[in-house]
Structures are given as C-alpha cells and as structure tokens.
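Visitor: here you go, sequence then predicted model.
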Amino acid sequence: MSLSAKLKELRVKKGESLQQVADAIGISKTHVYDLEKGKSKNPSVDLLKRYSDHFGVAIKTLVGEDLSDDKDDSEFVRMFRQAKDLGQDDKQLLETMIQTMLERQRVKK
C-alpha cells in the first residue's frame, strides 16, 4: 500500500477530517489532501514523525509495512504516550510491572 493510501486510511479510521489532521500536525488542509492523493512527494522525516505521533503508529508503518502488522504495537505506543502524563511514582510502578511480566514470560520459555 502506498504512503498516500496509508495516510488516508489512518485518517478515515480515526474519523477525522482533512482539516482536523492538518490542525493536529501543523500543516495546511491542502497539504494533507495532496499527500493523500500522492501529489506531494517525499514528505520530510519531521512530517512523517508528526503523522506517526498523531496516529500512534511507527514511521515504518507509514513508509513500508502493512498497517495490520503494527496494530497491536500502535495500541501500546498510544498508551505509553498517554503515560507520560503520569506522576513519577506511577511511572515507576508501570516500569516495575512491565519488567516483572517480561521476566515471568522469559522464565516460561
């Protein structure tokens, strides 16, 4: 799937208008439209980063991998981005919980 098709698919799945995406990532509505139609070629890494942050997917998803491959990962990325607003104690607790689960998984194998 092309970059332009992926950008449109992400926007539609999120239920956002061209203007909402433009406002969220700091570009014009026309630029979003041109990107989705493949009229604007080779977007900057910075722009891809803003898109990936907005939609909660990895840049590699935008430029080369199928969206379904990243579905579970994107949910975790979204949660971790939200976790930045937690207090330090909660962040430490979250880190400890994850480390404990990973260790338990490692021992099972």
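Guide: Perfect, I can see it now.
Visitor: CA only for contacts and neighbour counts going forward, please
Guide: Will do.
Visitor: please, where are all the strands along this protein?
Guide: For the chain, strands defined by DSSP state E do not occur.
Visitor: buried residues in the lengthiest helix in the chain?
Guide: Determined from DSSP state H, the single longest helix within the chain is helix 88-108. Buried residues in helix 88-108, defined by neighbour count with 16 or more other C-alpha atoms under 10 Å: none.
Visitor: which elements pack onto it?
Guide: Judged by 3 or more C-alpha pairs under 8 Å, 6 or more residues apart in numbering; DSSP states H and E, helix 88-108 has no packing partners among the helices and strands.
Visitor: presented hereafter is structure B, for comparison with structure A:
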Amino acid sequence: MIGAKIKSLRLKKGYSITRLAEKAKISKSYLSHLEKGLNNNPSLHMLNKIASSLNTTVDELIEAEMSHSVLSSKPLINKEWLYLIEQAIKDGMTKEEFVEFQCYLKFRKRNDHIN
C-alpha cells in the first residue's frame, strides 16, 4: 500500500525512480522494492526522506495503509503523534536517543512512585 502511494505521487510529479531516489538520497533498488511491495516495513526516517522529496508528509504516505488495516478500524498512529515523530526526525533525533529518552521517563515514573 505505501509503495503504491509513493509510486502514484512520484508519477504525478513526473519523477523517475532514479530522480526520486537521488532527491531522497536513497538507493534506486530500495525505492523500487518499496514501490513493488517487496519491502513493506520502511523506517520512519526513510519515509520522511521520501515524503520530503515528494513535498508531502509521512502521514499522507501511510494514510492509505492505515485506512486499509485489517487489524483495526482506528488509525495505528494518530496525526499528532506522526507530527511529533516527524519533528523529532527533522530535529535530528536518532532512534537510540528516543529509546534513551523513554528509559529516562520510565526511571522518573518509578522514582516518583517511590517518593
């Protein structure tokens, strides 16, 4: 689903796979696999690079995927969370920093309950 949306937006822009891959700074083979549905689990970082290159948002890219989810009729991630994630990525936050921050919050919650 995500791959089909990317391909649709790419074609609307008149971009070849090569052009979009260069703009997004990703490999052509990665983009091709994504569009063909051979890679169904791209990272948010990669989706952000592709979305930026297509002048769209990650939310728009995954909207079709979320609306066709068989597991739930509700979106898996709401728009506010997607926005926060996009901003963190744009600000340069790494996955490791995010995990470290989560650990810190858990530590604080445990200590708050003790005190």
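Guide: Sure, I can see it. If you're wondering where the values come from, they're calculated on a predicted model, not measured in any experiment.
Visitor: still on that earlier bit, figure out how far the longest helix of structure 1 is from the centre of its chain.
Guide: Mean-position distance between helix 88-108 of structure 1 and its chain equals 23 Å (C-alpha atoms, centre = their mean, to the nearest Å).
Visitor: residues near Ile114 of structure 2, how many?
Guide: 7 (other C-alpha atoms under 10 Å).
Visitor: next one: it from Lys106 of structure 2, what distance?
Guide: Separation of Ile114 of structure 2 from Lys106 of structure 2 (C-alpha to C-alpha, to the nearest Å) stands at 13 Å.
Visitor: same thing with Glu63 of structure 2?
Guide: 31 Å.
Visitor: try Asn40 of structure 2
Guide: Distance from Asn40 of structure 2 to Lys106 of structure 2, counting by C-alpha to C-alpha: 31 Å.
Visitor: can you check Ala88 of structure 2 too?
Guide: Counting by C-alpha to C-alpha, the gap from Ala88 of structure 2 to Lys106 of structure 2 is 19 Å.
Visitor: list the residues that contact the most centrally placed residue in structure 2.
Guide: Central residue of structure 2 (C-alpha atoms, centre = their mean): Leu44, 2.8 Å from the mean position. Going by C-alpha atoms under 8 Å, 6 or more residues apart in numbering, Leu44 of structure 2 touches Val58.
Visitor: brilliant, that's me finished.
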